[in-house]
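[1] Return a 3D structure for these sequence lines:
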Amino acid sequence: MKAWKSISNSTLALLVCFVMGAIVGIVAAPVGAAAYFVGQLYLSVVNMAAVPLLVVAMFFGLRQLLAMSRPGVRIGTMLMLAVVLVALCAAGGVALAAIAMPGQHLSSVAHARLGELVLQSTSDTRVVLFGHAASSATVTPGGFSLGDLVPDNFYHALAQGRALGILTGTILFGMAFAALSSEQTPMLNSVFEGIYRALESVIGYANLLLPVLAFGMAAHLSAHVQRATIDAMSGFLLCFVLSALLLSALALAAIARQAGTSFGRALTSLKTPMLVGLASGSATAPIPHTIEAMSTRLGFSRGVAELVVPFGSVFVRAGSALYFALAAVFVANLYDRPIGMADIVVIGVASTVAALMSAGQNGVVSVGYIGVVLSLLQLPVEAAGVLFITIDVICEGPRNLLSLLSICTVVALVSAGLPSERTPLPAALAAAGARPVFRFTFSRAQLVLAMSCVVAAASLIVLMGIGVGAK
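    Purely as a prediction, here's the structure:
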């Protein structure tokens, strides 16, 4: 079990599984299909456990945050920082796209391939800001209604997995729970604590299947995604992945600065949630690992982490903002539409709005929100539907990684001035800045046995040397 856990937490092992899966998907598709099926089961289990974990974690987070000094200021700061970071990622995406200009220098073969895909598309993307009461509970791709945000039946929202409605009900119940004194809710605290730890264990054991998921996803991609399409979209893919990694590195540097530690230490502390977010493509799977890493390892307030991380997994869509901005520039270049300064501002603002509107949506469903940006530029929305759905599985990991580190940045900034939660070293070692020293102690019998083994080994070496010299 320990060996398999180390494999699931190893970057090199997951990379090897991904490469092997890509090869197996070409030469042995049934094996890849079986691994992909197991990976989907893993995602189902994680999402099943992550939704109630999100609810319970926010209960504890709200209670601890409201007990701190100036809770209103901290909550307001959290909301403001979340919006600002999403906007900064959208602005960064527009700036990087203006430099790289993806889609501008495509070959005639790539143009022909993308043209075929667009012509084959018959889908229609709708964006509904406020739906009628009769259809407010209906979730449609690319659609948003008031019933998604404020459900009239919390249990119905739980059953359908509607993250926005779940979050609204959780916040209201959590605030009422936090207003009660600890003397009034001792049993409820114990029940919530037990549920919290049990769900953490479920997700921890489920994450042991990360190598199988990476293997199965790679096999599925190599078996079903046409290489001509990947080649035609390679410019966008390269630009998006490099932009996401650059902005993720900046976010990680900000976290390290707030934690008062090195970039390498921060990277090591957050390695597990980053790997889970990259490999699983799920925004909720890294929640327990992120809370643990930000509080115990990096020292930020656990109450803030337990509130911001679940909230951010739904609302802080920094990766989506970057994705929408780059996609809009790519489509504009594909249709030879010049982009001026006013268009750059429109893309940045629209990408931020689209990212916030896509809160609670994951995967292919969130691709429809690219239409919000394209419609303002008077570009064909159907291009987004067919071109970006094809490659969305590849983009989902980097998109989640950037959103995850943006959430961690919010935790780091909101936790400023609060006591550190980091597990302390012994006082003498901390003062000397040294690492713990391992001491080896032996009993008299163990020492005699060890010396006997050393003498026996030395005698054997001498005898072997005499034998070799005699020959």
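
[2] Every contact and neighbour count from this point should use C-alpha atoms.
    Fine.

[3] How about the longest helix along the chain, which residues are buried there?
    In the chain, with assignment by DSSP state H, the single longest helix is helix 29-66. Using 16 or more other C-alpha atoms under 10 Å as the burial criterion, the residues of helix 29-66 that qualify are 29, 32-33, 35-40, 42-43, 45-66.

[4] Stretch 312-323 too?
    Using 16+ other C-alpha under 10 Å as the test for burial, stretch 312-323 gives G312, S313, V314, F315, V316, R317, A318, G319, S320, A321, L322, Y323.

[5] Please provide the structure for the following sequence as well, for comparison with the first:
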Amino acid sequence: MIGAGILCGLYYPAFAHAISPVAQLYLNFLKMVVLPYLVSSVIFSIMSMVQDPNSVRYLGRVGMAVLVVSFLSVLVSGTYSLVLQPGQIENPQSRIELGEFINSQGSVSTDLAFPYQPPPDEGADSGHSILLDLVPNNVFSALASGQTIQVLLFCLLFGLAMGKIPQPSSMSLSQALNAVYRACTVLTNWFIWGLPFATFILIADQTASTGTKPLTLMGGYLLVMGLSCLTFIAGAFAVIAIRSRRSYWVTIKTCQPLLMVAITTRSTVASLPWVINLLSERLRFSLVVVELLVPLQAALLRTGPALLYTSGVLFIAQLYGRPLAIPDLLLVGITSALLALTTGGMGSLLILSQMSIVCGYLKIPFEAAFALFVAVDAAVDTFMTLSSVCTVAASTAMIAPSHRETTQSVEAASEQLEAEPVR
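    Next comes the predicted model:
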């Protein structure tokens, strides 16, 4: 569909523009499900973890894994972006082509035709206002306005509080949240059938409007995403090799089917059964723990989106010549890590559109750059899926006990019982 969309946009641009509203309608359907899906899934998952003794045993380790993975995602992608500077285009001809591309984006060009102006200095209170923006004073207003980070914070706290309530009292709400979650999942599965056609329309319309120039303009950004993805894959293989006591090359060969599924489907959820099979059947980790941790960490360890938001915002800032001080870089890292946690169940384009939240904090325009990211969405989505899937597999291998460790603990317990004197 991507190839067909490119051909349609190049040879039948009028038709591509005529069918573009259909893709926008499809994106609106996807956005319609996001907040109910987010609220129900996060509250239900946190509440279940708190109430389930088997989950509580690993809750602290999973929380530590989220912090470590989020920090490393921001650090790796931010370092590559600052070193390689993909948004700084020195070639005058490329800058002219970029200006023509931005000015051709209709209503967006009105806001972007002027040179970038730095935001006004708001003084020391700007940092406090950002923190205040993260905490909702009215959760219903945050839901209505789509303030995703505020909604996520409320869901985390509300889920922890619900987990402390006795199960008979919280059973009705738990069943209601489970029903909403399953209904949103059904809707998402319905909408997924239209994804190839929406991809065709979006790519056709984008190609008709821009041609192939954005691919060359985004070459530096694709290099940053590719290197970041490769770094996490290499690190994940090292962790799995150490925990499974296999050589690095054997680990790569063992994980090859999982990599192929992730590349083919470009879906973290679709790859989860293969992650469970890899860790439990091939690498001999505890099946019960693996089945518990893999879905949970797939929702919390959002490595790919964190890489996208950090490197993407830095790319846009470099593109517009926006200087970033240390507080700005810290703000990008924190907001990117938090925003990545909200992307469970979202499609790649919807994940991409949420980059505007981080750009909004820095007061840099996002709308025109969005077209550039859409043009290379297939490659970026592949990098995101590979990073997330491999991170989930490595983190689960780090936390879950292996078959050898389980056997040794059982034998040690038996020897201790045998060594105790009979009373």
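
[6] Give me the TM-score for this pair.
    The pair, once superposed, lands on a TM-score of 0.66 when counted by TM-score structural alignment, normalised by the length of structure 2; 360 aligned residues with a C-alpha RMSD of 4.6 Å.

[7] T390 of structure 1: which of the buried residues of stretch 312-323 of structure 1 is nearest?
    Closest approach to T390 of structure 1 among those (C-alpha to C-alpha): Y323, at 14.3 Å.

[8] residue in structure 2 matching the closest one?
    Correspondence of Y323 of structure 1 to structure 2, assessed by TM-score structural alignment: G312.

[9] Pull the contacting residues for its match.
    Y221, M355 (C-alpha atoms under 8 Å, 6 or more residues apart in numbering).

[10] Where does the helix or strand harbouring E200 of structure 1 end up in structure 2?
    Taking DSSP states H and E as the criterion, E200 of structure 1 maps to helix 186-206. On structure 2, the counterpart of helix 186-206 of structure 1 by TM-score structural alignment is residues 171-191.

[11] hmm, who's touching that stretch?
    By C-alpha under 8 Å, 6+ apart, stretch 171-191 of structure 2 touches Y26, F29, L30, V33, P36, Y37, S40, S41, I43, F44.

[12] mean shift of it relative to structure 1?
    In the superposition with structure 1, the average deviation recorded for stretch 171-191 of structure 2 is 2.3 Å (mean C-alpha distance after the TM-score superposition for structure 1).

[13] on that earlier part again, downstream neighbour of the helix holding E200 of structure 1 in the secondary structure list?
    Using DSSP H and E, the first helix or strand after helix 186-206 of structure 1 is helix 210-224.

[14] Any chance you could list what contacts that following helix?
    Contacts for helix 210-224 of structure 1 (C-alpha under 8 Å, 6+ apart): 7-8, 13-14, 17-26, 29, 32-40, 42, 276, 279-280.

[15] quick one: the helices in the stretch 351-471 of structure 1?
    364-367, 370-376, 382-414, 427-432, 444-470 (DSSP state H, counting those that start in this stretch).

[16] Out of those helices, flag the one nearest M78 of structure 1.
    Comparing the helices of the stretch 351-471 of structure 1 by C-alpha to C-alpha, helix 382-414 comes nearest, at 6.3 Å.

[17] Let me know the angle separating that closest one from helix 210-224.
    Put simply, helix 382-414 of structure 1 runs at 160 degrees to helix 210-224, going by axes from the mean of the first three to the mean of the last three C-alpha atoms, to 10 degrees.

[18] Buried residues in helix 382-414 of structure 1, which are they?
    Buried, per 16+ other C-alpha under 10 Å, within helix 382-414 of structure 1: 382-392, 394-414.

[19] cool, stretch 232-242 of structure 1 as well?
    Quick answer for stretch 232-242 of structure 1 (16+ other C-alpha under 10 Å): A232, M233, S234, G235, F236, L237, C239, F240, V241.

[20] okay if I get these as CSV plus secondary structure and distance to A95 of structure 1?
    Putting these into CSV (DSSP: H, G, I helix; E, B strand; the rest coil; distance: C-alpha to C-alpha, whole Å) gives the following:
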residue, secondary structure, distance to A95 of structure 1
A232, helix, 23
M233, coil, 20
S234, helix, 19
G235, helix, 16
F236, helix, 14
L237, helix, 16
C239, helix, 12
F240, helix, 12
V241, helix, 15
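
[21] out of those, what pair is the most spread apart?
    A232 and V241 (15.6 Å).
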